[in-house]
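Enquirer: Structure here, sequence nowhere to be found:
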């Protein structure tokens, strides 16, 4: 219909954005990045403070590092968290804070404490290098997923455990072996444990009866999978295990359910003395279906014999993947023949 023939009433459409039900607005906002969700406050009076009801919030450098921002990033961050502390209504369930690029965060402790007064279930913190983890984190009894990056963790006096935690990820953290063991053992429902700890740890025992996946990289004297009857997937691909006479029986004694195993032989056992006989498990791991052998040095007789002894402990293996760091044709041929006869 030509413009001049249209009924004027037909051009008067309702304000669709303003008339949306609250649950629809909430559904839209939770799918947006946090900075975009906050910007919807300019759409109308009804939208102005709707973002304050978000149950999921992510704060990162995109909020305080912009081309038109004349404030120092740390000052801008302080301004932002002051506004959020005033306006946020909650309950906040999922919170991510990435301030790894800030040189200083003077209000980080009090802000984290404020956030954790909500019913937080998922908490992710990327903190500035060597910063101390706020002890208020250990008071959050509703946590189900906790991820900490680039911080120093010290034992809080009143820590009673994370009774509901099912996922724990610690990356680039500084922590004592005793505290790490204590945290793990006080998470009775823990299913996923990911550790990337570059600073040397003493021997740690993993006591987690519900654990199904365990991934470790870093430096450690030794590791003992003490009580892990449901453990299905294990990856030990760290920089080095220092102990030369590592006892495989202690490592895998409680691992009857393992199906997927990944090991970096050269990093973990390559420092054994020349002529030292590689040990063999005193039992078979019948559940292992896949074995990834990383950075195998075929010129190292100890590593080679150790690898073969491990393979002999997996009678029902279905998939084998080997990453060879240096190959000798004769040794490689021998290894191929061995696998064909298994």
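Expert: Received it, and whenever you're ready, just let me know what you need. Source: prediction; values computed, not measured. Residues are numbered from 1 along each chain as shown.
Enquirer: C-alpha only now, for contacts and for neighbours.
Expert: Fine.
Enquirer: Do a quick rundown of the strands in the stretch 201-342 of the chain.
Expert: Using DSSP state E, counting those that start in this stretch, the strands of the stretch 201-342 of the chain run over residues 204-207, 213-220, 223-227, 233-236, 240-241, 260-264, 290-297, 319-326.
Enquirer: The structure to be compared is supplied as follows:
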């Protein structure tokens, strides 16, 4: 055979295998889970490559037929060291021999079905877990989280209560429960009872099903000494329970640096329990022993500026010697009433000579 024809018959070099390991991993991270597993059949050198990649994507390509998609179930298999895991629209079952993901640092679950026992077993078997995201999770029972390395927690869904049992390093929480039911004062206190390192807390779309405002204490049993940033949205401070919640959070957080409160837009026919006058009158006294030495920024957006809200604005101005700026954007109202409230606010005593009050109107 002529030399030129011999060269045509030579096997082509395996250029992919000669790439740097981090480049191969980057390529595999872009493939579906099914295609990643298929690479193990390429050659002897690729037989165990799929077990090395730190991130695996589970999606609808995992199941072969449309019938399998009607009730998908994921069984955990030994892929280590898995570092990031995102599961969506599936049912999670943990087998008895499951020993956990001992390298996992971030876990995101969205629209999944799982029992409380399965969830707690999964979390407790991820000892290095730092970031946890739960979105559109529906479970009518209490769910407990024990994760000693956890630093960030995002939650949105219908769960009666999440008990943060062992999270000594947790510093950032974004909380959006739907139809949260509180049955007694301990239920509320337990949400914050084991978060000594909490620095940033956001309660988005505040909505709680509760039978009595007595469930909200004046202060939490343990102060949130590390809390620096407090964000509460979609809340009506003219409502008894919601004002009580806000006051409790602020009074329990002596080292706050930033507060942002955004009111909700009430529709026609919406009803809420207005704040009794005696409660409004007691607001200044509840702050008598408080000084917010680190508070620098306060924002009130879309608020009604009723008497309870005005009292809160007044005490924060009087008790914040380091305050730099307070922004107030009232709900749309008559110009005459808006100007009257502005004049009243400008007369409030300010502990900080640098405090600027910005009053935003449409």
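Expert: Nice, I can see it. Nothing here was measured: the structure is a model prediction, and the numbers come from that model.
Enquirer: follow-up on the earlier one: with distance to residue 192 of structure 1 added, can I get the strands of the stretch 201-342 of structure 1 in CSV?
Expert: Shown next, in CSV, are the strands of the stretch 201-342 of structure 1 (distance: least, CA to CA, whole Å):
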stretch, distance to residue 192 of structure 1
strand 204-207, 12
strand 213-220, 5
strand 223-227, 14
strand 233-236, 10
strand 240-241, 21
strand 260-264, 14
strand 290-297, 19
strand 319-326, 23
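Enquirer: Distance of residue 240 of structure 1 relative to residue 282 of structure 1?
Expert: Between residue 240 of structure 1 and residue 282 of structure 1 the distance is 24 Å, computed by CA to CA, to the nearest Å.
Enquirer: before we move on, what about residue 189 of structure 1?
Expert: Taking CA to CA, one finds residue 189 of structure 1 at 30 Å from residue 282 of structure 1.
Enquirer: neighbour count winner among those two?
Expert: Neighbour totals were compared for residue 189 of structure 1 and residue 282, and residue 189 leads with 19 against 10 (other CA atoms under 10 Å).
Enquirer: before we move on, the earlier item: of all the strands of the stretch 201-342 of structure 1, which one is nearest residue 20 of structure 1?
Expert: strand 213-220 (43.0 Å; CA to CA).
Enquirer: quick one on the thing from earlier: quick one: which of the strands of the stretch 201-342 of structure 1 is nearest residue 159 of structure 1?
Expert: Of all those, strand 204-207 comes closest under CA to CA, at 17.5 Å.
Enquirer: what's the spacing between that closest one and its chain's center?
Expert: 18 Å (CA atoms, centre = their mean, to the nearest Å).
Enquirer: Stretch 188-204 of structure 1 too?
Expert: 11 Å.
Enquirer: And that stretch, end to end?
Expert: 17 Å.
Enquirer: try stretch 77-93 of structure 2
Expert: 11 Å.
Enquirer: Tell me which residues of that stretch come out buried.
Expert: Across stretch 77-93 of structure 2, burial judged by 16 or more other CA atoms under 10 Å covers 80, 82-85, 87-93.
Enquirer: for stretch 129-145 of structure 2, same thing?
Expert: For stretch 129-145 of structure 2, by 16+ other CA under 10 Å, it's 129-139, 143-145.
Enquirer: Which of those residues fall in strands?
Expert: 131-139, 143-145 (DSSP state E).
Enquirer: Let's have these in JSON lines, adding distance to residue 156 of structure 2.
Expert: Below are those laid out as JSON lines (distance: CA to CA, whole Å):
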{"residue": "131", "distance to residue 156 of structure 2": "15"}
{"residue": "132", "distance to residue 156 of structure 2": "12"}
{"residue": "133", "distance to residue 156 of structure 2": "8"}
{"residue": "134", "distance to residue 156 of structure 2": "6"}
{"residue": "135", "distance to residue 156 of structure 2": "5"}
{"residue": "136", "distance to residue 156 of structure 2": "6"}
{"residue": "137", "distance to residue 156 of structure 2": "7"}
{"residue": "138", "distance to residue 156 of structure 2": "9"}
{"residue": "139", "distance to residue 156 of structure 2": "12"}
{"residue": "143", "distance to residue 156 of structure 2": "13"}
{"residue": "144", "distance to residue 156 of structure 2": "15"}
{"residue": "145", "distance to residue 156 of structure 2": "15"}
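Enquirer: so is residue 100 of structure 2 in a helix, a strand, or just coil?
Expert: Recorded secondary structure, residue 100 of structure 2: coil (DSSP: H, G, I helix; E, B strand; the rest coil).
Enquirer: For it, what is the corresponding residue in structure 1?
Expert: Matched by TM-score structural alignment, residue 100 of structure 2 corresponds to residue 116 in structure 1.
Enquirer: residues touching that match, list them.
Expert: Neighbour list for residue 116 of structure 1: 136-137, 140 [criterion: CA atoms under 8 Å, 6 or more residues apart in numbering].
Enquirer: just those residues now: which is nearest residue 62 of structure 1?
Expert: residue 137 (24.5 Å).
Enquirer: Could you check which residue of structure 2 pairs with that closest one?
Expert: Checking TM-score structural alignment: residue 137 of structure 1 goes with residue 122.
Enquirer: Quick check: chain neighbours aside, which residue is closest to residue 310 of structure 1?
Expert: residue 280 (6.6 Å; CA to CA, 6 or more residues apart in numbering).
Enquirer: And for the one you found, the neighbour number?
Expert: Around residue 280 of structure 1 there are 19 residues (other CA under 10 Å).
Enquirer: can you check residue 319 of structure 2 too?
Expert: 21.
Enquirer: Also residue 36 of structure 2?
Expert: 19.
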